[in-house]
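Undergrad: coords please:
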Amino acid sequence: MKRILLIEDESSVVSFIRKGLSEEGYEVSVALDGNQGTHMAMTYEYDVIILDIMLPDKNGLEICKEIRIYNKKVAILFLTALGTAENVVLGLETGADDYLVKPFKFIELQARIKSLLRRTDPAQLAPVAEPYLYKFADIELNDLTKTVKRGETVITFTSTEYRLLLLFLKNPKRVLSRTEILDQVWGVDFDMGTNVVDVYVNYLRKKLEQNNALRVLQTVIGMGYVLKDE
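TA: From the prediction side, this is the model:
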């Protein structure tokens, strides 16, 4: 049984989510304020944490940052009424894996949770295929050790950034649409309603283009992105 921590102070939302997820077979724990949520997230093990931003005592952004200091693996989903692009970017930058805006449909929340679990549960991951080394220009990714180098510089990526880079390295010089990227990296085949793909491509660019390195992730206007060195 997968364990979910819901950190939310709206009783109607708590009741709706807990009932729906319990019926789907999840074990749901609830924290009604920021301090309680932080304590539970640090004390017990969960597969997914669903986190509001506007909470009593401590906001969700602070909680997410604190969790990520000690736990890099647990999947974190922001569920909040703050739906501007700036809020989405800020939420992802604190370490969240996904961001869903209220009001929402339960079927979409359920799909997001399943996608997060597929990405974080080793039992559901496909075995590493050979070859495990992916190279493009001066970039080298070792999918056994999960390390990435550009030239002689080792670059550290979050799990989502890593999966996105691996997708591009597996498809060099091929234009990938945002929809295809969402499907392959986030495991959803519908529009997430945010510019999450654009945000993460920019994250990759910033890390790959340190020390004035050549840009290899190119934008194809109206179509998507492509990995090329021309």
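
Undergrad: C-alpha from now on. contacts and neighbour counts both.
TA: Noted.

Undergrad: how about stretch 123-139: buried residues?
TA: 133, 135-136, 139 (16 or more other C-alpha atoms under 10 Å).

Undergrad: no wait, stretch 190-201
TA: 192, 194, 196-197, 200-201.

Undergrad: ok, and what's touching it?
TA: Here stretch 190-201 makes contact (C-alpha atoms under 8 Å, 6 or more residues apart in numbering) with 85, 88-89, 100, 161, 164, 178-179, 181-183, 217.

Undergrad: got the contact list for the residue nearest the centre of the chain?
TA: Among the residues of the chain, Asp97 comes closest to the average C-alpha position under C-alpha atoms, centre = their mean, at 2.4 Å. Residues counted as contacts of Asp97 (C-alpha under 8 Å, 6+ apart) are 75-77, 116, 160.

Undergrad: from the residues you listed, which is closest to Leu109?
TA: Leu77 (9.5 Å; C-alpha to C-alpha).

Undergrad: pull the contacting residues for the closest one.
TA: 48-51, 96-100.

Undergrad: and if you look at Glu230?
TA: Counted by C-alpha under 8 Å, 6+ apart, Glu230 has contacts Val216.

Undergrad: any idea how far the longest helix belonging to the chain is from the chain center?
TA: The single longest helix within the chain, with elements called by DSSP state H, is helix 106-120. Taking C-alpha atoms, centre = their mean, to the nearest Å, the mean C-alpha location of helix 106-120 is offset from the chain mean by 11 Å.

Undergrad: check which helices and strands it sits against.
TA: helix 11-23, strand 48-51, strand 75-80 (3 or more C-alpha pairs under 8 Å, 6 or more residues apart in numbering; DSSP states H and E).

Undergrad: out of those, nearest to Pro122?
TA: Nearest to Pro122, of the helices and strands packed on helix 106-120 and by C-alpha to C-alpha, is strand 75-80 at 12.9 Å.

Undergrad: now show me the structure for the sequence below, then we'll compare the two:
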Amino acid sequence: MERILIIEDEDKIARLLEMELGYEGYTVDCALTGREGLRKAASGQWDVILLDIMLPELSGLEVLRRLRQTDEFTPIILLTARGSTPDKVSGLNLGANDYMTKPFEIEEVLARIRACIRTRKSNQQAAAGSHPLLLLDDLTINTRSREVVRGGVPVELTPKEFALLLYLVENRNQVLSREQIINEVWGYDFVGDTNVVDVYIRYIRKKVDYPFPKQLIHTFRGVGYCIKESEA
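TA: Sure thing, here's the model as predicted:
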């Protein structure tokens, strides 16, 4: 039975989420402040954390930052106010896996949770059943430690960026459509625009391609993306 932590200071929203998630069979706990949420998050094993950005005592972004210092793997979905694009970007850069904009439909929350759990299990199974090192040109990915190195330089990626890069490398030399990437990295239940793929490709390129002389990730306009060894 999957365990979900809700860190949300709006009591009505917290109670609604707790009731709906409990009805779906999840084990649920709640925290109403940032400090309480950080303490509960650090003291238990959670399959997904729902984290509001606007929290008393400690902001959601600060909770996220502190959690990611010791836990890179637990999926975290941010709950944000409409129009808070800078907070969303900051949250994704700090390591959030996804975000939901209030007000939201409970069906979409459930779909995002299922997608996060499925992706995490798939990554764990792949890492356990395969050789831990993936090599492409001067890029090395350790699927167990989730370390990425290019040209001897460590590359820091958020969980979603890592999942996307891993999928590209596992399917090297293949042109992957945005729909394929969405289905495999975000999950079939993803509700949103496929432009999210373009956004994350830009994030990865800034870390994996642009600091280096040769490009690995290639755009095929109107089709999708492909990663392949750099040409001499």
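
Undergrad: TM-score for the pair, please.
TA: Overlay of the two chains. TM-score (TM-score structural alignment, normalised by the length of the first structure): 0.84; 230 aligned residues with a C-alpha RMSD of 2.8 Å.

Undergrad: pull out the buried residues from the contacts of Leu77 of the first structure.
TA: 48-51, 96-100.

Undergrad: just flag the most distant two among the residues you listed.
TA: That would be Val48 and Leu100, which, of these, are the farthest apart (C-alpha to C-alpha) at 13.8 Å.

Undergrad: what about Ser177 of the first structure, how many neighbours?
TA: Ser177 of the first structure is flanked by 16 other residues according to other C-alpha atoms under 10 Å.

Undergrad: show me what contacts it?
TA: Neighbours of Ser177 of the first structure in contact, by C-alpha under 8 Å, 6+ apart: 223-225.

Undergrad: can you get me a residue count around Val13 of the first structure?
TA: By other C-alpha under 10 Å, neighbour count at Val13 of the first structure equals 13.

Undergrad: one step back: if you look at the contacts of Ser177 of the first structure, which of them are in strands?
TA: 224-225 (DSSP state E).

Undergrad: ok, so of the contacts of Ser177 of the first structure, who is nearest Lys146 of the first structure?
TA: For the contacts of Ser177 of the first structure, the nearest to Lys146 of the first structure is Tyr225 (23.0 Å; C-alpha to C-alpha).

Undergrad: and the nearest residue to the closest one once chain neighbours are set aside, helix, strand or coil?
TA: Using C-alpha to C-alpha, 6 or more residues apart in numbering and skipping the chain neighbours, the partner closest in space to Tyr225 of the first structure is Thr219 (4.7 Å). Under the three-state scheme (DSSP: H, G, I helix; E, B strand; the rest coil), Thr219 of the first structure adopts strand.

Undergrad: and what of Thr140 of the second structure?
TA: Once three-state DSSP is applied, Thr140 of the second structure turns out strand.

Undergrad: what's around it, how many residues?
TA: Thr140 of the second structure has 19 nearby residues by other C-alpha under 10 Å.

Undergrad: thought it was touching Leu133?
TA: Yes: between Thr140 of the second structure and Leu133 there is a contact under C-alpha atoms under 8 Å: 6.7 Å.

Undergrad: can you get me a residue count around Gly83 of the first structure?
TA: Residues near Gly83 of the first structure, counting by other C-alpha under 10 Å: 16.

Undergrad: quick one: it and Ala75 of the first structure, what's the gap?
TA: Noted for Gly83 of the first structure: a distance of 20 Å to Ala75 of the first structure, by C-alpha to C-alpha, to the nearest Å.

Undergrad: can you pull out the helices in the second structure?
TA: 11-23, 34-43, 60-70, 85-94, 106-129, 159-170, 178-181, 195-204.

Undergrad: which residues are in contact with the second one?
TA: Going back to what we said before, that points to helix 34-43 of the second structure. In contact with helix 34-43 of the second structure (C-alpha under 8 Å, 6+ apart) are residues 5-7, 30-31, 49, 55-60, 63, 67.

Undergrad: go with 6 Å
TA: With C-alpha atoms under 6 Å, 6 or more residues apart in numbering as the test, helix 34-43 of the second structure has contacts from 7, 31, 55, 57-59, 63.

Undergrad: angle of that helix against strand 48-52?
TA: 170 degrees (axes from the mean of the first three to the mean of the last three C-alpha atoms, to 10 degrees).

Undergrad: next: the fifth one.
TA: In terms of direction (the same axes, to 10 degrees), helix 106-129 of the second structure departs from strand 48-52 by 130 degrees.

Undergrad: I'd like the distance from helix 106-129 of the second structure to the chain centre, please.
TA: 10 Å.

Undergrad: that helix against the first structure, how far on average?
TA: Superposed on the first structure, helix 106-129 of the second structure shows a mean distance of 3.2 Å to its aligned residues (mean C-alpha distance after the TM-score superposition for the first structure).
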